[in-house]
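J.: Here is a sequence with its predicted model. Questions after.
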Amino acid sequence: MNSYSNSYKEAGVDVTAGYKAVELMKQYVARTMTSGVLSGLGGFGGLFELDMTGISKPVLVSGTDGVGTKLKIAFLMDKHDTVGIDCVAMCVNDIICCGAKPQFFLDYIAVGKNYPEKIAKIVSGVAEGCVQSGAALIGGETAEMPGFYPVDEYDLAGFAVGVVDKDKILKPDTQKAGDVMIAIKSSGVHSNGFSLVRKVFTVNESNLARHYSDLGTTLGNVLLTPTKIYVKAVMKLLDSVKVKSISHITGGGFYENIPRSLPDGLSAKIERKAVQVLPIFDLIAQTGNIPERDMFNTFNMGVGMTVVVDKNDADKAISAINSAGEEAYVLGELVEGDYGVVIC
């Protein structure tokens, strides 16, 4: 490509670095291609043809999110090939909450300086997340913004689109007292609450390299563990039982996210001893002297998603989730009342 500008380069933007980054990332993007993709990288828009087989009333479902201050951990560890998984996960895990199947994804990377190899590593993670969720990476944007971001830092955000048959959209108003709430285990902190995490540990390279026996590895490795992508497990679950509602446990923890999937007049009653809290959350609470109520109102505490089914379908639902490679267990039940979430 005969495109360059020395003047723009002197201002801090190297367009040729952008072209190199695109060439380096093509091998990763190729892994995500599905039959619906009609365009390659480089166009002004990503084209995708929906397969309407078995769908009589298609409804598009969209979601967008970023990685947040978890990126600060990646900067300090100079590890950039997993945060893309987080970016995809935060989007696709939202749209599957209404029963939609992800179709395609786009990313946006804003950098202080374009280092093509680093951009390629970031995109390799995005591609891995797309592969895990069955979504095609059909486009994106890399913006070099000198003077806006430090030269060694970047921001990463994404956008996902899925589709669901209108008649199969989950209906939370079908829930009733006595229905069972099932937990699907998380892989760790996922991509929420990192402003508090960084404050608790006064995060720096030395602290991230510290090995904790309770964690079995370094603090940095645990904190940078990618967010679980639950698409395959949820799709398997939807084919196995009637699912009434799904909640993605993100920022705001139990108290903010679970009520979003509950109708008026119903609350979730959760036994504290039923929650399989991961060691990292115990460490955060102990190190920061954080009240348990705040922990459950900030972090996922080891529960990445919750699912509500009829009590007679609970065992079958757990079996379906486990057979898809995730771990599930009974977390609680729905009860009458407008308390949102009761942990007792």
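T.: That came through fine.
J.: C-alpha only now, for contacts and for neighbours.
T.: Fine.
J.: Double-check residue 115 against residue 17; I have them as touching.
T.: Yes - checked against Cα atoms under 8 Å, the pair residue 115 and residue 17 is within contact range at 6.9 Å.
J.: Do a quick rundown of the helices in the stretch 151-300 of the chain.
T.: For the stretch 151-300 of the chain, the helices defined by DSSP state H, counting those that start in this stretch occupy 194-201, 205-208, 219-223, 231-240, 253-257, 279-288, 292-296.
J.: I'd say residue 209 and residue 218 touch.
T.: Yes - using Cα under 8 Å, residue 209 is in contact with residue 218, at 5.5 Å.
J.: Pick the most buried one from the helices of the stretch 151-300 of the chain.
T.: Among these, ranked by average contacts under mean count of other Cα atoms under 10 Å, first place goes to helix 253-257 (a mean of 22).
J.: Counting by contacts, list what that one packs against.
T.: Other elements packing on helix 253-257 under the criterion 3 or more Cα pairs under 8 Å, 6 or more residues apart in numbering; DSSP states H and E are helix 292-296.
J.: following the helix it packs on, which helix or strand shows up next?
T.: Counting by DSSP states H and E, the element after helix 292-296 in chain order, helix or strand, is strand 303-309.
J.: orientation of that following strand relative to helix 231-240 in degrees?
T.: Between strand 303-309 and helix 231-240, the angle comes out at 10 degrees (axes from the mean of the first three to the mean of the last three Cα atoms, to 10 degrees).
J.: Presented hereafter is structure B, for comparison with structure A:
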Amino acid sequence: MTDKHSASFTYRDAGVDIDAGEALVDRIKPFAARTMRAGVMAGIGGFGALFEVPRHLKEPVLVSGTDGVGTKLRLAFDWNRHDTVGIDLVAMSVNDILVQGAEPLFFLDYFACGKLSVDTAASVVQGIAKGCELAGCALIGGETAEMPGMYPDGEYDLAGFAVGAVEKSAIIDGRQIEPGDAILGLASSGAHSNGFSLLRKILRHANARRDQELDGRALEDVVMAPTRIYVKSVLHALGVHGRDIKGLAHITGGGLLDNVPRILQAGHVARLHRDAWTLPPLFQWLQQNGNVADSEMHRVFNCGIGMVVVVPAAQADAVAATLAGQGETVYRLGEIAERDGDDAPQVTIV
């Protein structure tokens, strides 16, 4: 019989493997190294990461954003698809700070699990590093938390934090938007990271198989396509067109109906034309198989539009051409108009 007073426990006995954590750090260092950029003074490995505020800005304003991946992670677990959710994580934050004209400077991640799988975590962080490369920002730190009993085996949670900078005089806040301005839309790469609770419900309702074909691709590839990162193309357009870009809206949770009004002033309505773009096959499939109303589609999903750009009507073609030259698919969605009655800004789809 073992004497309970003579037992000797280790952290590993309690479910935390310090060696695995150190192995993960060694695995991800090369990924992080590929994201380094000017301004990084100290990155992965220290207690805190150091970054120098860009010297070319006369009045730098820091812009920060944080987000997660939501229930898209449920499909990552079920389908063993961990390689792209890191891109989603970066995209959700860097696209958010981009709308105020900010250039993303650095990114930090938080990865929490019950039992650390070095291979799974490394795949996730490799995706995070890829997202940072696409956004031009540095992955300079993060936290891996192994917490036994907090998460089921094989599952984890993610959070991300982005910091960018913009010249104070160049902040985009939508205040210059006026009736007659044109609304451009940049195509999304799919569902991005929003609406997945409804998306998953429809998958279950339709008894969908991950390997069934949708638009010439496996359903799982269409559904798990990573969120498009618009940073480099939009920053290029800002460099070319400057203040002609009056407003930017990242189409995330809340879809077109809730996100576009966030950049409008009282008394304005964003009038979008239904025939200006075609609902991509994924969203057609979701709407048909879930019998989802148009209004619900437009409030839950991005419906094929990941970023909205508001410009003077006279400059719409030029801005669209610049963005297309950077690889974006651009639609002229509609225009800004004055709203009768209630002053609250809104979107109408006609």
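T.: Yes, it's here. Remember, it's a predicted structure, so these values are computed and weren't measured experimentally.
J.: so what corresponds to residue 276 of structure 1 in structure 2?
T.: Residue 276 of structure 1 maps onto residue 278 in structure 2 when the alignment is built from TM-score structural alignment.
J.: With adjacent residues omitted, what lies nearest to that match?
T.: Among residues not flanking residue 278 of structure 2 along the chain, residue 304 sits closest, at 8.0 Å (Cα to Cα, 6 or more residues apart in numbering).
J.: Tell me the residues of structure 1 aligned with stretch 153-170 of structure 2.
T.: Going by TM-score structural alignment, stretch 153-170 of structure 2 sits over residues 151-168 in structure 1.
J.: before we move on, back to that, take the helices of the stretch 151-300 of structure 1 and write them to a markdown table, including distance to residue 11 of structure 1.
T.: Shown next, in a markdown table, are the helices of the stretch 151-300 of structure 1 (distance: least, Cα to Cα, whole Å):
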| stretch | distance to residue 11 of structure 1 |
| --- | --- |
| helix 194-201 | 32 |
| helix 205-208 | 31 |
| helix 219-223 | 35 |
| helix 231-240 | 43 |
| helix 253-257 | 43 |
| helix 279-288 | 43 |
| helix 292-296 | 45 |
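J.: Among those, which comes closest to residue 79 of structure 1?
T.: Closest to residue 79 of structure 1 of those is helix 219-223 (Cα to Cα; 10.1 Å).
J.: what's the average distance of the closest one to structure 2?
T.: Taken over the aligned residues, the distance from helix 219-223 of structure 1 to structure 2 averages 0.9 Å (mean Cα distance after the TM-score superposition for structure 1).
J.: where do the strands sit along structure 2?
T.: In structure 2, the segments counted as strands under DSSP state E are 40-42, 50-51, 60-67, 103-113, 138-146, 156-167, 182-187, 213-214, 217-218, 247-250, 268-272, 305-311, 330-338, 346-349.
J.: Compile those into a markdown table and extend it with columns for distance to residue 30 of structure 2 and mean neighbour count.
T.: Putting the strands of structure 2 into a markdown table (distance: least, Cα to Cα, whole Å; neighbours: other Cα atoms under 10 Å) gives the following:
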| stretch | distance to residue 30 of structure 2 | mean neighbour count |
| --- | --- | --- |
| strand 40-42 | 15 | 15 |
| strand 50-51 | 18 | 16 |
| strand 60-67 | 24 | 19 |
| strand 103-113 | 16 | 24 |
| strand 138-146 | 11 | 22 |
| strand 156-167 | 19 | 21 |
| strand 182-187 | 32 | 24 |
| strand 213-214 | 36 | 14 |
| strand 217-218 | 31 | 12 |
| strand 247-250 | 31 | 26 |
| strand 268-272 | 45 | 23 |
| strand 305-311 | 31 | 27 |
| strand 330-338 | 35 | 20 |
| strand 346-349 | 45 | 17 |
